[in-house]
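K.L.:
sequence unknown, structure follows:
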């Protein structure tokens, strides 16, 4: 049984909107096969192909060519079951036999290759834009999205856009411009960048070139090795989006006397790891709507990233909404705001205020998103009571340190937009999510608690129910346990990566036995 989901054809949830559904099942013989659809929703299939040649299951999704179809990908998304390994090596590509033909290609695109004997498949690989455009923007400011895995392209974009404002507006006239804002990421995935091969080699210690056919669904080595390569690819993308996009924009902003503010998640096609992604920004923000699900994961994502990366202020795009104009008021907003104060929000950004230049045009200029925090609203004259409460709450919550008893490790998989609390905490206790980077670089143990340089501390580290962990991280966890840290969770079984395979798996098993017994 499998699911076919191509309900959202927008490019920002996949630059191959109708990419093939790749399903792998054990070898089966028969004269005829039947597919039974339990629910079709009016959609159909253009073609069904059955083949004895193995295919990388869900390779379109695993390469981020097609991403989660709705705004809230929870923790278990982007995780796939292990595939059965085909025992007939003649049906898969041997990575040792892959030949790079680049050196045989002329500048005019002519291939001059003395082909060895045998049957060969020639595959040409190149890089194209995903087709996603920025928005909302004026026609003059609309174009293709930049490469989010390149500091050079980010700096070029800054110079062409914000750089023009800096050059045209005298410094004396832009004293209030202090922050560059990165809203929630909604521009889809990408899986390639300039200099990708060499950068990948540096990160993972092996040449990805023989495994490039995996991106097109071909099995290289075996299903296990192919999936490990794709795991490395997705992790590489998440790292680069964090360090080169968020970190790159932060660096170029600092050079121009500005800081960055970021919502560390994305409702449409987010390719990163939300904690690492947020950690590279100067400030972090979440969001919540006046009703509905939006806010369920975004604010904990923001506050956790702020806490583990040493940031005091945790903002939230607050009380936003869609439709129902002028039907909400502070009495029904307060409870929603209070909930997210308890999740770590301590800086309220009202959504939305639009200046009202006219007195004779009522109710004035408003947007289809957000509540109307402006002077033409009937309760505007009483709003200072509500604003005063929010300001006092913000001030008090920014004093001292947030108290979280437990750190839930989110795992190393990517993309990742939230964590999981398994098991759930009893009432009266709170938590943060934590990632591998912070465990590696910022956690120490003091008096039985895991402490961070900025003062946050946790009594317990909870590991998710995953079979995989990279040996470098497990070695750090082993070190923390030896220093007195408390760990709850199952023993991992292997590394998810192709790096150091198979020796890395043996290291994980050995250390797991030493820690868990």
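P.N.:
Structure's in. What do you need? Note that the coordinates shown come from a computational prediction; the quantities given were computed from them, not determined experimentally.
K.L.:
only C-alpha atoms from now on, for both contacts and neighbour counts.
P.N.:
Will do.
K.L.:
can you map out the strands along the stretch 251-400 of the chain?
P.N.:
Ranges of strands within the stretch 251-400 of the chain are 259-263, 283-289, 314-320, 347-350, based on DSSP state E, counting those that start in this stretch.
K.L.:
and of these, who's closest to residue 436?
P.N.:
For residue 436, the closest of the strands of the stretch 251-400 of the chain is strand 283-289, at 19.0 Å, according to C-alpha to C-alpha.
K.L.:
what's the closest non-adjacent residue to the residue nearest the centre of the chain?
P.N.:
Against the mean C-alpha coordinate of the chain, by C-alpha atoms, centre = their mean, the closest residue is residue 272 at 2.5 Å. Excluding its sequence neighbours, the residue lying closest to residue 272 (C-alpha to C-alpha, 6 or more residues apart in numbering) is residue 238, at 4.0 Å.
K.L.:
and here is the other one:
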């Protein structure tokens, strides 16, 4: 229900109505069905609408306590009356009805309002895209680079999209058995083991449908238009690694590197050139985010492997509209209405310089971290489906991923489907133009038989496969269970593990490679030939890539302290150059070799500072030496009167002011200064003092 004042435009939404004096509730009876027949949908801004209507029966099945199953669907007449007499015994009836979650397209543009589509049905998508075919007919749409789909947010409705009319048929085709024969297990009413297995199969089927009937179908349509697709897969009830992999440009969002890495991992593993991000959507309250805040947000994406930044967002607003103009919920406001708009080019030049490296090379990650989706599919929650944004919180996968990240291991996530495309050699695992050292299987209960067989094949080819803690216990799912379990157990028993690495690692040699088991992740990685970047011990974070010139590092000081010192790079090179992406400076770094022949370079990074270190396989005489600045004398406090002059901004320019102590204009320019947002100039005349210094370092303190 929503609220409005009689005779006035509607304000608010279905979920967050705005309360005003004299408002009255709008009942569902005030709306016309179908929802498209309502002429004021833009004003209504509905999130969800459910009209009262009969729900069509999908199936009715009787189950006896002796194990008999009877499909009664055809015994129900149009009036909903069942004509059946139960045989002797105790029977339980399960009925499934096709509901209507009523989720609406959020913040739709004019003409785009209405119900969301059935993402699991290719026919529904084709019907939706047919309208675009009609609009494009006879027109050259090649200037359109691509089509974009925002994050899957059907799950934020009351209820969720967990059904499609052909689900029973699609399930049987993919899982090999009739789901109608096992409804108690689907709904959690059978044994714990069977409940988990049938639920896993159901969720995997929905994942397949979202991948094949929506994502891949949409991509095919877009390619027929000679365009690409950009898609945010997170939030979907599916293995989002597979969804991202099916997209031309995977796009992520958020503030957690592990979440970001799901999109970038799919790009790296499948050899995609670009991976994008919805950047800086929420940093602070409206107009309170600074360009420094924006930079720190962008650096997080770069560290996660993103190389194609998009800002969220820029609102259209009439030129003559009084400040602040038309706004929307995203609070950063990348628009001329923001006081730092004239300085926006500085951060964009920074992004350009960083992305010139990240877009011209490939990731140089050592470790593939397996995403044990079957474990998460098998865990019952509050709803039938589980939606994935990244690493499930509190899981063993999260603990393993956080250890890899914090300890400086360069890694990507990988799915069961993506593992099937891996090739192995004694040099490592090959995919997407990247050579990985190892695959890590976090401690998990279930492992698909096909995945276990593939891991064994990769080991035979020369790969070293790491299992944390133990081998998985069992295969996932319910179909052909005994047959698959028998084969899984046979493969497991064939592995002969022996002690290695002073007993810290158990190793089974297979062909040219091996399988390793250890409760200590780092011991296992060392045995598998993967090494870590020790710069993380000093508060530096990195993304590592490979270009023809050599390995490069995007490095950011995410700590609160200055860094100055030597770091060891896990690569062999003769030289390294630092590219200051913020200012455009570059030059060779002081360099030396470690005892084992690895390159060491000397760096200075202030808190929040970042840059690109490019190692060079061959010495390059065209580079000059990078200049670092250090104080050479004593510091002197600047005293005197500061002159404050307001240059541009609004709502009005305050009068100039004088300050005896440097500080914010909100404390020194009266009420106008407290209201002012824009650019001002602080100036002070002072004597440089004695000496022959060639330059001075001005420290303004915290600005």
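P.N.:
Nice, I can see it. Note that the structure is predicted; figures quoted are calculated from it, not measured.
K.L.:
give me the TM-score for this pair.
P.N.:
For these two chains in superposition, a TM-score of 0.74 is obtained (TM-score structural alignment, normalised by the length of the first structure); 413 aligned residues with a C-alpha RMSD of 2.7 Å.
K.L.:
what lines up with the residue nearest to residue 272 of the first structure in the second structure?
P.N.:
Aligned by TM-score structural alignment, residue 238 of the first structure pairs with residue 207 of the second structure.
K.L.:
contacts for the strand or helix carrying that match next, please.
P.N.:
In the assignment (DSSP states H and E), residue 207 of the second structure maps to helix 192-209. Applying C-alpha atoms under 8 Å, 6 or more residues apart in numbering, the external contacts of helix 192-209 of the second structure come out as 119-121, 162, 170-171, 174-175, 182, 184-189, 237-239, 374, 377-380, 384-386, 476-478.
K.L.:
of those, buried ones?
P.N.:
Listed as buried from these are 119-121, 162, 170-171, 175, 182, 184-188, 237-239, 374, 377-378, 380, 384-386, 476-478; burial here means 16 or more other C-alpha atoms under 10 Å.
K.L.:
which of the residues you listed fall within helices?
P.N.:
170-171, 175, 184-186, 374, 377 (DSSP state H).
K.L.:
sorry, back to before: identify the residues contacting the residue nearest to the centre of the first structure.
P.N.:
Counted by C-alpha under 8 Å, 6+ apart, residue 272 of the first structure has contacts 237-239, 241-242, 265, 414-417.
K.L.:
if any of those are buried, give me the PyMOL selection for them.
P.N.:
Buried residues within those, by 16+ other C-alpha under 10 Å, are selected in PyMOL with:
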select buried, resi 237+238+239+241+242+265+414+415+416+417
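K.L.:
the residue mapped onto residue 249 of the first structure from the second structure: neighbour count?
P.N.:
In the second structure, the residue matched to residue 249 of the first structure (TM-score structural alignment) is residue 218. Residue 218 of the second structure sits with 21 neighbouring residues when counted by other C-alpha atoms under 10 Å.
K.L.:
residue 512 of the first structure touches residue 492, doesn't it?
P.N.:
Yes. Contact criterion C-alpha atoms under 8 Å: residue 512 of the first structure and residue 492 qualify, at 6.5 Å.
K.L.:
between those two, who's got more neighbours?
P.N.:
residue 492 (23 against 20).
K.L.:
doesn't residue 471 make contact with the more buried one?
P.N.:
No. Counting by C-alpha under 8 Å, residue 471 is not a contact partner of residue 492 of the first structure; they are 10.0 Å apart.
K.L.:
overlap of the contact sets of these two?
P.N.:
residue 508.
K.L.:
helix, strand or coil for residue 613 of the second structure?
P.N.:
strand (DSSP: H, G, I helix; E, B strand; the rest coil).
K.L.:
got the contact list for it?
P.N.:
Contacts for residue 613 of the second structure were tallied using C-alpha under 8 Å, 6+ apart; they are 552-555, 576-579.
K.L.:
do the same with residue 454 of the first structure
P.N.:
Counting by C-alpha under 8 Å, 6+ apart, residue 454 of the first structure touches residue 310.
K.L.:
which SSE is it in?
P.N.:
Using DSSP H and E, residue 454 of the first structure falls within no helix or strand.
K.L.:
again, but for the one 10 residues further on
P.N.:
Element membership for residue 464 of the first structure (DSSP H and E) is empty, with no helix or strand holding it.
K.L.:
just checking, it touches residue 491?
P.N.:
No. Between residue 464 of the first structure and residue 491 there is no contact under C-alpha under 8 Å: 9.9 Å.
K.L.:
residue 272 of the second structure corresponds to which position in the first structure?
P.N.:
Under TM-score structural alignment, residue 272 of the second structure pairs with residue 311 in the first structure.
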